[in-house]
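J.: What follows is a predicted protein model with its sequence.
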Amino acid sequence: MNLQTLSKIANNLVAPKKGILAADESSGTIKKRFDSINVDSTEVSRRNYRELLFTTNSVSQFISGIILYDETMRQDGNDGISLVKTITENGMIPGIKVDKGAKPLAGSSSETITEGLDGLRERLDEYSQLGAKFTKWRGVIEIGISTPTQYCIKTNAHALARFAALSQEAGLVPIVEPEVLMDGTHDIDACLRVTETTLREVYYELGCQNVALEGTLLKPNMVLSGKNADERASSEEVAEKTLACLMNTVPSSVPGIVFLSGGQSDEEATINLNSINIAAKSVAAPWQLSFSYGRGLQAAPLKEWNGKDGNAKAAQNSFYQRAEVTSAAREGTY
C-alpha cells in the first residue's frame, strides 16, 4: 500500500466542483430501471446506455469518477476500446463495486449483512489489473420498530472495515458506504440517532483494522425523515442534523464525504446537498462534501434516452445538465 498514492486518488475524487457517478447497478437493478422505460435489459443495451454517459462531452468538469459494475468493467465500447480506458481518457477515474449484495442476517427476522468477503483479495487484484483505482462496499441498516439491532450494526461495520483494509492492501481507495435506509415513517431524530451510532461503529472498526483514513472516502446517507413520515424535515434541518452527526463521528483525516441520494427525488437530493454545503461553511467542516449519485444523476437521461440510439445526444445533454446542477449544489451555489 502506497498511502501517498491512495490519498491523492481520494482527494482527486472529491476535487472542488466534482463528484462521483454511481453506475454500478446490478443486472437486476438496472433491469427495473429499463422496465420503467419499456426497454429490454441486455448486455448490449446496458453497454450502449452506460457508454453514452461515459462519453458525454466535457462532463469530467463535474464528474471525477465512475463506480462500475463487474460486467461494465470488462466491456468494450462500440469503438472496440474498453469502457475503463474510455473513462480514463475522458478525464475520470474508474472504480468498482465489489460487494455481493445484502443477504439475510442469521438470527434476525429482517436485517441483512453484506456478503462478498470470500475471494475478495483475488478479485481486488484482478480489478486493479483491469484499471480500477477505487472500490465501493455497501452495508444496509434499516429503521423499524425493533431495528436496527447493535448486532446488525456491528457485523456490517466489521465487514466494511475488512473490505477497506483489503482494498488498501491492493492499492485501491475504498469508499465505505453504510446506508441507513430512508424507508419508514420515522422522524429525522430517529435517523440522526441511528446514523450516528452506525458511523461511530464503522470508524471504530476501521481503526481496529488499521485502515488509513487519509486513503478512504465515506458514502453515507443524509440525515432525513423517513420516506413515509407524517412530517418531512426541511432542507435546512436536514443540513443542520447531517452536519452535527458527521462532526460528531467522522475524523478530520477523511478527505471527503460523498453523499448517496437513495430514496430522494433528483430535486430533493440537489436541494439538500446545496443546504449541507451552505451550512458547512459556517461550521468549518474539515472534509470535502460531495456526491456519489446514481438515480440523482441518471433518472433524467435514462428517460430521455428511452432505449433509442437516436436519442443519445439528447440523453447526454440531460446528463450534463444534471451533473452541472449537482456540481453547483456541491459548492452551495445551486
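T.: Perfect, I can see it now. Numbering: from 1, shown residues only.
J.: can we go C-alpha only for contacts and neighbour counts from here?
T.: OK.
J.: can you map out the strands along the stretch 151-300 of the chain?
T.: For the stretch 151-300 of the chain, the strands defined by DSSP state E, counting those that start in this stretch occupy 173-180, 217-218, 256-259, 288-293.
J.: Reformat those into JSON lines and put distance to Glu237 and mean neighbour count next to each item.
T.: Listed next are these as JSON lines, based on distance: least, C-alpha to C-alpha, whole Å; neighbours: other C-alpha atoms under 10 Å:
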{"stretch": "strand 173-180", "distance to Glu237": "17", "mean neighbour count": "26"}
{"stretch": "strand 217-218", "distance to Glu237": "21", "mean neighbour count": "26"}
{"stretch": "strand 256-259", "distance to Glu237": "16", "mean neighbour count": "24"}
{"stretch": "strand 288-293", "distance to Glu237": "17", "mean neighbour count": "27"}
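J.: put this beside the first:
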Amino acid sequence: MGNVDQVAQMQKGAGFIAALDQSGGSTPKALKQYGVDESAYRSEAEMFDLIHAMRTRIATAPAFTGKKVIGAILFEMTMDREIDGAPAAEYLWAKRGVVPFLKIDKGLEAEADGVQMLKPMPDLDATLDRAAGKGIFGSKARSVIAKPNAQGINANVAQQFEVGAQVLDHGLVPIIEPEVLINAPSKAEAEQLLRDALLNELDRMSGDRQVMLKLTLPEEPDFYAPVIAHPKVMRVVALSGGYSRDEATGKLAANHGMIASFSRALTEGLSAQQDEAAFNARLEDAITKIHAASVT
C-alpha cells in the first residue's frame, strides 16, 4: 500500500487534497473559469494542452507543497504527461511532497433509483497496473446520489466498494466518492441512508485494508464522525460540490476530522491573464483558507 511515508501523510497529514482531475466533459467549464474562452482552442488536443498548462501552473506554484496540500487527484492524461520535465506523479511526490491519486471512473450511468452508478470500466486492471508503475498512490471514482432511495444508495455504495476492492488488489488506495448532490431534495435523509450503507460495507471489509472516502459536506456538522473513526477508513475528504469557497470552507470547519478535496473551490479566482506574482498570491490565499478549514 503505497510507501510508508505516503500512507502516514494520508492518515495523519495536516492539509487537504487538491482535485486537479477535471475530465473532458468538465474541462471547457474549468477553462472558462480560468479565463480561457472556447474560442481559444480549435480541437480537443488544444483544449487538453491548455488545461495541462493550468494544472502545471498550479502544481509548480510556490504554495503547492505537502506542507498544506497533502495529495492531488490527477486526470489520466495528466498522469501520462510531464510537469517541469518529470512524469507528473513523480514530480508531485519527489519535488513537492504531494501524494498523487488517479481519477479512474469513466463517467456515470443515467439516473435510476435516485442514483447514478459508475459506468463499466473494462480496462481498469490495465489502468491500475499502469498507475502503479507510474508511482500513483491511489484512485478516485465518483458516483452520484440524487434522492433518498435506500435501494439505489445501497447498490451505489456496494458497486463503489467492489471497485475499491479491485483497486486494493493492485496495491493502491481507493477514494470512494458517492456524491450526494448539494441541491438534492431531502439531502439529510439521503445522507442518513448513505452513512448506514457506508458503515455496513466498511464492517464487511477484511484484513488490514483501508479505503478513503470523499463525501459531500453534510447538513448536520460532524454527521460522518462514526465513518471517520472507523478502523477501515484511512481518511475522509470533503468535496465542494458547487458551494463557493467561502461556503465550502465554512461548512468544512464545522466537520472535525474531515479534510478538503476541492476542485472548483480551489481554482476559484485564478486566471490565465494573471501574471506569475498575482496568480501565485491568489493560489496561496486559497490554499491557506482551505488548509485552515481542513485542520479543524
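T.: Thanks, I have the structure now. Note that the structure is predicted; figures quoted are calculated from it, not measured.
J.: The strands of the stretch 151-300 of the first structure: which one's closest to Gln61 of the first structure?
T.: With C-alpha to C-alpha as the criterion, Gln61 of the first structure lies closest to strand 288-293 of the strands of the stretch 151-300 of the first structure, at 13.8 Å.
J.: OK, contacts around the residue nearest the centre of the first structure?
T.: Nearest to the mean C-alpha position of the first structure, by C-alpha atoms, centre = their mean, lies Ser292 at 4.1 Å. Neighbouring residues of Ser292 of the first structure by C-alpha atoms under 8 Å, 6 or more residues apart in numbering: Gly19, Ile20, Leu21, Ala22, Lys219, Val258, Phe259, Leu260, Ser261.
J.: Just tell me what the third one corresponds to in the second structure.
T.: Same thing as Leu21 of the first structure. Under the alignment (TM-score structural alignment), Leu21 of the first structure maps onto Ala18 of the second structure.
J.: Ser139 of the second structure versus the nearest residue to its match once chain neighbours are set aside, what's the distance?
T.: The shortest distance from Ala18 of the second structure to any non-neighbouring residue, by C-alpha to C-alpha, 6 or more residues apart in numbering, is to Ala72 (4.5 Å). From Ala72 of the second structure across to Ser139 of the second structure, the span is 10 Å (C-alpha to C-alpha, to the nearest Å).
J.: what does Leu252 of the second structure give?
T.: Taken as C-alpha to C-alpha, the span from Leu252 of the second structure to Ser139 of the second structure is 23 Å.
J.: Those two: who's more crowded?
T.: Between Leu252 of the second structure and Ser139, Leu252 has the larger neighbour count (other C-alpha atoms under 10 Å), namely 29 against 24.
J.: My read is that that one contacts Val237, right?
T.: No - using C-alpha atoms under 8 Å, Leu252 of the second structure is not in contact with Val237; the gap is 9.6 Å.
J.: Now for those two: what residues contact both?
T.: By C-alpha under 8 Å, 6+ apart, the residues touching both Leu252 of the second structure and Val237 are Met258, Ile259, Ala260.
J.: Break down the stretch 101-250 of the first structure into its helices, ranges please.
T.: 120-130, 150-169, 188-208, 235-249 (DSSP state H, counting those that start in this stretch).
J.: could those go into TSV alongside distance to Ser108 of the first structure and mean neighbour count?
T.: Listed next are the helices of the stretch 101-250 of the first structure as TSV, based on distance: least, C-alpha to C-alpha, whole Å; neighbours: other C-alpha under 10 Å:
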stretch	distance to Ser108 of the first structure	mean neighbour count
helix 120-130	25	16
helix 150-169	8	22
helix 188-208	18	20
helix 235-249	27	19
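J.: need the ones you listed in JSON lines with distance to Met73 of the first structure, can you?
T.: Converted to JSON lines, the helices of the stretch 101-250 of the first structure look like this (distance: least, C-alpha to C-alpha, whole Å):
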{"stretch": "helix 120-130", "distance to Met73 of the first structure": "7"}
{"stretch": "helix 150-169", "distance to Met73 of the first structure": "17"}
{"stretch": "helix 188-208", "distance to Met73 of the first structure": "27"}
{"stretch": "helix 235-249", "distance to Met73 of the first structure": "32"}
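J.: In the second structure, point out the residues matching stretch 119-133 of the first structure.
T.: Residue span in the second structure matched to stretch 119-133 of the first structure, by TM-score structural alignment: 123-137.
J.: next one: stretch 261-269 of the first structure
T.: Residue span in the second structure matched to stretch 261-269 of the first structure, by TM-score structural alignment: 240-248.
J.: residues of the matching stretch that come out buried?
T.: By neighbour count on 16 or more other C-alpha atoms under 10 Å, the buried set for stretch 240-248 of the second structure is Ser240, Gly241, Arg245, Ala248.
J.: Just the ones of those residues in helices?
T.: Arg245, Ala248 (DSSP state H).
J.: Grab the two from the buried residues of stretch 240-248 of the second structure that are most spread out in space.
T.: Among those, Gly241 and Arg245 lie farthest apart (C-alpha to C-alpha), at 10.3 Å.
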